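Participant: Quick check, what structure comes out for this input:
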Amino acid sequence: MGEAVTAPASLIPPFVSLSDLIHGHARERPDALALSDGQQSLTYAALDAQMDRIAASLQRDGLRAGDVVSVCAASSVRYALVFVAALRAGIVVTPLAPSSTAASLCSMLHDAEAKLLFLDAQVAALLDAASDTGEQAPARIALDDSDAGQRFDEWLADAGSAPASVEVQPQHPFNIIYSSGTTGTPKGIVQSHAMRWAHIQRGVAYGYGPDAVTLLATPLYSNTTLVSFFPTLGLGGQVHLMAKFDAENYLRIAERIRATHTMLVPVQYQRIMALPSFGQFDLRSFQAKFSTSAPFRAPLKADVLARWPGGLIEFYGMTEGGGTCILEAHLHPDKLHTVGKPATTSDIRLIDENDRELPPGTTDVPGEVVGRSPGMMTGYHRQDAKTREVEWFDVTGSRFIRTGDVGRFDADGFLTLVDRRKDMIISGGFNIYPSDLEAELRAHPDVADVAVVGVPSEQWGETPVAYVVRAADASCDAPTLKAWYNARAGKTQRLADLRFIDELPRSAIGKVLKRELRDLYLSASN
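Facilitator: As a prediction, the model looks like this:
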């Protein structure tokens, strides 16, 4: 695998919808396996036929191109079916996180104006607890054949049913992905068919194709999963879904199915590599392993490279789009501390605190990362003001998306992330990047994991505090560890407090929920 991430023009036509790509595979390779979840499997012929039935059912219920349906359930073949089938009818899909609060789910369903909700029993119980919201709830279809709604098989049109043809254009909305909502009201990120098409095009360079066997252990509501899911199906490979991640079971499945591709978040790599039994599994079938969504520490990347066959590729970008950096770690083992170089189709720049672009070629000077590419969101659903907040325009008027991350380019054009702009701590007028403090703390043998957050301070405005997960054989107490760190830190980077915690709170895709840590600290201090 080389540097290029753009598919050769001879291999990919100008634009084909995902639905048409799947139909083509069903025609050319009807018996090839398309989807499996350990309970149910579908060939491309069966997938195509089921997509027709579901699309016809949606049209029967009065849904038209541009309408929205939502899916909120554990990952399964049926979940995947509904997602791709809705696209055949020109319908926009909003996948939602079952881990959301009931109030948040109701809010997102209302904001998306979903006409139907495909769910399971667990989500139904959650929503029923919030039935007094007063908002009109969409009709429910139960994916798991429970009493969560009308049973899927009863709702589904007869075998052989076909939908009315819908012509999909690149600019049409494909899906709405809601932000996590951990820092406020979730925002609906509208992604177009063109954006997903760009992901499929990129997939050719990484070996996605008819021989690809992709194992996915992250949820289907996450863009992390979808950037691997759609290229696999679009280019004719197999997708194997895990409803719940378990490190040893993941390895067992990977060995059995001879997985060639996977997408994992860093905390999953960490748990897999920590298994004493890791070396017992035959993983030689792997061609490409991907990661995104959360910081991927250099030592962990090095461990994956040393012990897990196949390439390791890290994507850095946002669900909103706006450009991607790619680190092909197996080709650049001296750049593991970076997130790679801008993709060939991406324009990544840095701007200062006054929104002025840093001069091209500037190295080792931090700035906020902004980017543009063919894979950019249309905007936030029904939130024009929020959309404008994340847009930045250069002197030519070209539109970029702000990432909120602070980074710096090195002399070779590789991007190193310094920290999240919103996580930066301003203490006594000095900018403190929590990632610097966390890196120093991880050097202590008693520290297994750590997160540093800023909390209010009457004297300094903000001051840093650390939450530490101790290593299994740790003997150091909190005051001693704090003193050890502060003796090594600059005056402005010293910790005001350090506390132990059993496990850092994380989202389903592995991001540390720093807001929860701040709230925990403030509530414990009052």
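Participant: CA only for contacts and neighbour counts going forward, please
Facilitator: Will do.
Participant: ok so G510 is a helix residue?
Facilitator: No - under DSSP: H, G, I helix; E, B strand; the rest coil, G510 sits outside any helix and is assigned coil.
Participant: Strands along the stretch 201-350 of the chain, start to end?
Facilitator: 213-216, 238-241, 261-263, 288-291, 311-316, 325-328, 341-342, 347-351 (DSSP state E, counting those that start in this stretch).
Participant: so where's the longest helix in this protein?
Facilitator: Counting by DSSP state H, the longest helix found in the chain is helix 44-60.
Participant: Pick the most deeply packed of the strands of the stretch 201-350 of the chain.
Facilitator: strand 213-216 (a mean of 28; mean count of other Cα atoms under 10 Å).
Participant: For A55, see how far away D410 is.
Facilitator: Noted for D410: a distance of 49 Å to A55, by Cα to Cα, to the nearest Å.
Participant: cool, Q201 as well?
Facilitator: Computed with Cα to Cα, the distance linking Q201 and A55 is 25 Å.
Participant: The stretch 251-400 of the chain: helices as residue ranges?
Facilitator: All helices of the stretch 251-400 of the chain, identified by DSSP state H, counting those that start in this stretch, fall at 266-273, 298-307, 384-389.
Participant: buried stuff in the last one?
Facilitator: By that I understand helix 384-389. T387 (16 or more other Cα atoms under 10 Å).
Participant: Pull the residues that contact it.
Facilitator: Helix 384-389 has contacts (Cα atoms under 8 Å, 6 or more residues apart in numbering) with G379, Y380.
Participant: now that helix, how far from the centre of its chain.
Facilitator: Counting by Cα atoms, centre = their mean, to the nearest Å, helix 384-389 is centred 22 Å from the centre of its parent chain.
Participant: neighbours of A89, just the number please.
Facilitator: 28 (other Cα atoms under 10 Å).
Participant: Please generate a structure for the following sequence too, so the two can be compared:
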Amino acid sequence: MSTWGNLTRVFDRACAYYPDRTAVVEGDRRITYREMRDWTNRIAHGLAALGVAHGERVGMLLPNSLELVPTLFGIWRRGATLVQMPARSGIDDWRYFLRESHASTLIYHAQFDYAISKIRADLPELKHLVRLGSPEGDSAVEAADYDDVFSNQPTDDFSAMITPDDIAYVAFTSGTTGVPKGIIQSHRSWSHYVITAGLEIGDTRPGEVFAHVAPLTHFTQIFLVPTFMRGGTNVVLPGFDIEKFLTTIQQEKVTATAVVPTILYTLLDYPRLGDFDLSSLRTVVYAGSPMAPERLQQALEVFGPIFVQTYAGSEPGFTTCLRKEEHRVDSDEWIKRLSSAGRPMFHVDVSIQDEHDNILPPGEIGEICARQEGQMVSYLDPEKNAEAMRGGWVHSGDIGYVDEDGYVYIVDRKKDMIVTGGMNVFPRQIEDILQEHPAVAQCAVIGVPHEQWGEAVTAFVVRRDGATVTADELVAMVKERKGGAWAPKTVNFVDQLPLNASGKVDKKKLREPYWVGRTRQVS
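Facilitator: Down below sits the predicted model:
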């Protein structure tokens, strides 16, 4: 049988080719490919012994850790479906994810014990709980111990008849535009997704050493398989601590990583950045939200041409890529392209469509739509498919345009658009202008209710350490570039911006205080 469309067979081939190489590193802990494969077999046998049947849904609520990797592949090896549980979400979301997916089993870390105790009674379909580690004090949750369930299981290959159309996992959108939607990916579609990540985005090479500093329950997970396919090492960090991250790159000779722009901004502003040897880095993928062109130019000056941008979404999959060789600053034309999301990947069709689903010509602004093998199979609730899957296209909810050379420019989220005085204003364009000011480290722009204008443009700004700038300066800067309608009516200086579980700026949280009690919630 071909390995295509079966994630466990791709995994097994890597383990067979590179049995004695280091597969996963977390701090002082290391496991080889052989040890990792044995571990996944124990997970599969243990799940079967619990009574988890083929196709049942298994939630996994683990922080970034060595255990997460073999547990993930062990769930698939059993033939079960992974329910993605972002560790940076909260109690309400975890309850929602387990309930909506009809999960029968949850493997979770003891640090989440209190949360599980609060939601356990609301989940009658949840039959099995397996806890990794020991909770602090007495636990109110009746859960089996991870080691008791899995450690003594056999290591011989667990054979599950997995077909390409079997569901690999259920994930949930980040909820930036409302209630998270569950999406389904099959082994076939997810295989396409991860191989694309390695070959076309990550440029994964033999012996890659990939550092996972962003949550493995988000987009960085997709680089696990490509790294394994090339006999490389996945280095897992528990979270973003700048000293730990830089020290790890230096000590492990990390060659690649994937981050959200907020992490890059923090690195660029770190006064001790030059104290670390980062010469091994040759690929930094950034995704999750657009990066301000001014900061991107700064990053190129500091790190060199090692950056790759990818534009993707839970529903459409990987859509476009701005490759390393396209990160150029040697002409105005190339500098302009730094603000783009790159061009469609070879296997992806992209179109810009109006509100009637008509395809628009280059230069005209509309909704970005895509179609490809790596897109979601369906929403968990198929009745929601009509919202995003129309005419063979997945509608992203993002607003943008394509230029004559095929570069896609994201103007904004469709539902982030601000309507002020009858004009459509796109926060991303204001944010890019604000980021050009040398005193601005990060910013976010939202619309808040206003009796006269409908919505008022409001900015939240994080200053660089030691830098000063006034609200009037920033307002004048935007007004000069875009006009009075686009200029913020209010500028709020804050110490930090809230982030959601995906590491994106949580504009929903910024808006909440302004829209309480109103029937229209901009989200």
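Participant: hmm, back to that, ok, Q201 and A55 of structure 1, which is more surrounded?
Facilitator: The residue with more neighbours, out of Q201 of structure 1 and A55, is A55; 27 against 24, by other Cα under 10 Å.
Participant: what residues are up against the equivalent of the more buried one over in structure 2?
Facilitator: Using TM-score structural alignment, the equivalent of A55 of structure 1 in structure 2 is A44. Taking Cα under 8 Å, 6+ apart, we find A44 of structure 2 in contact with G74, I75, W76, R77, R78, F158.
Participant: nearest to D203 of structure 2, of the residues you listed?
Facilitator: Among these, W76 lies closest to D203 of structure 2 (Cα to Cα), at 25.6 Å.
Participant: Pull up the gap between the aligned partner of that closest one in structure 1 and D20 of structure 1, please.
Facilitator: When structure 1 is aligned by TM-score structural alignment, the residue opposite W76 of structure 2 is L87. Distance of L87 of structure 1 to D20 of structure 1, given as Cα to Cα: 10 Å.
Participant: Those two: which has the busier surroundings?
Facilitator: Applying other Cα under 10 Å to L87 of structure 1 and D20 shows that L87 carries more neighbours, namely 24 against 14.
Participant: Quick check, that one in contact with S19.
Facilitator: Yes - using Cα atoms under 8 Å, L87 of structure 1 is in contact with S19, at 6.7 Å.
Participant: What residues sit buried inside stretch 77-94 of structure 2?
Facilitator: Residues 77-88, 93-94 are the ones in stretch 77-94 of structure 2 that count as buried (16+ other Cα under 10 Å).
Participant: how long is it end to end?
Facilitator: Start-to-end, stretch 77-94 of structure 2 (Cα to Cα) is 24 Å.
Participant: Ok, stretch 399-411 of structure 2 next?
Facilitator: By Cα to Cα, the extent of stretch 399-411 of structure 2 from end to end equals 5 Å.
Participant: gap between that stretch and the chain center?
Facilitator: Counting by Cα atoms, centre = their mean, stretch 399-411 of structure 2 is centred 22 Å from the centre of its parent chain.
Participant: what's the matching range in structure 1 for it?
Facilitator: With TM-score structural alignment applied, stretch 399-411 of structure 2 matches the range 406-418 in structure 1.
Participant: Tell me the buried residues in that stretch?
Facilitator: In stretch 406-418 of structure 1, counting by 16+ other Cα under 10 Å, buried: V406, G407, R408, F409, D410, F414, L415, T416, L417, V418.
Participant: again, but for stretch 257-269 of structure 2
Facilitator: Across stretch 257-269 of structure 2, burial judged by 16+ other Cα under 10 Å covers T257, A258, V259, V260, P261, T262, I263, L264, Y265, L267, L268.
Participant: how many neighbours does the counterpart of D246 of structure 1 in structure 2 have?
Facilitator: In structure 2, D246 of structure 1 lines up with D241, judged by TM-score structural alignment. D241 of structure 2 has 12 neighbours, counted by other Cα under 10 Å.
Participant: got it, and A471 of structure 2?
Facilitator: Counted by other Cα under 10 Å, the residues lying close to A471 of structure 2 total 16.
Participant: Apart from its chain neighbours, what residue comes closest to the residue mapped onto D128 of structure 1 from structure 2?
Facilitator: Aligned counterpart of D128 of structure 1 in structure 2: S117 (TM-score structural alignment). By the measure of Cα to Cα, 6 or more residues apart in numbering, the closest residue to S117 of structure 2 outside its immediate chain neighbours is V141, 5.5 Å from it.
Participant: Likewise for P344 of structure 2?
Facilitator: Leaving out its chain neighbours, P344 of structure 2 is closest to T320 (Cα to Cα, 6+ apart), at 4.1 Å.
Participant: picking up where we left off before, how about the helices of the stretch 251-400 of structure 1 in CSV, adding distance to R518 of structure 1?
Facilitator: Output for the helices of the stretch 251-400 of structure 1, formatted as CSV (distance: least, Cα to Cα, whole Å):
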stretch, distance to R518 of structure 1
helix 266-273, 21
helix 298-307, 26
helix 384-389, 24
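Participant: nearest to G321 of structure 1, of those helices?
Facilitator: Across the helices of the stretch 251-400 of structure 1, G321 of structure 1 has its closest neighbour in helix 384-389 (12.5 Å, Cα to Cα).
Participant: Include distance to I167 of structure 2 when you put the buried residues of stretch 257-269 of structure 2 into JSON lines, please.
Facilitator: Converted to JSON lines, the buried residues of stretch 257-269 of structure 2 look like this (distance: Cα to Cα, whole Å):
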{"residue": "T257", "distance to I167 of structure 2": "28"}
{"residue": "A258", "distance to I167 of structure 2": "26"}
{"residue": "V259", "distance to I167 of structure 2": "27"}
{"residue": "V260", "distance to I167 of structure 2": "28"}
{"residue": "P261", "distance to I167 of structure 2": "31"}
{"residue": "T262", "distance to I167 of structure 2": "33"}
{"residue": "I263", "distance to I167 of structure 2": "33"}
{"residue": "L264", "distance to I167 of structure 2": "34"}
{"residue": "Y265", "distance to I167 of structure 2": "37"}
{"residue": "L267", "distance to I167 of structure 2": "38"}
{"residue": "L268", "distance to I167 of structure 2": "41"}
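Participant: so which of those comes closest to P449 of structure 2?
Facilitator: Relative to P449 of structure 2, and with distances defined as Cα to Cα, the nearest of these is T262, at 27.6 Å.
Participant: still on that earlier bit, now do the residue nearest to P344 of structure 2 against S340 of structure 2, distance only.
Facilitator: Distance, T320 of structure 2 to S340 of structure 2, by Cα to Cα: 10 Å.
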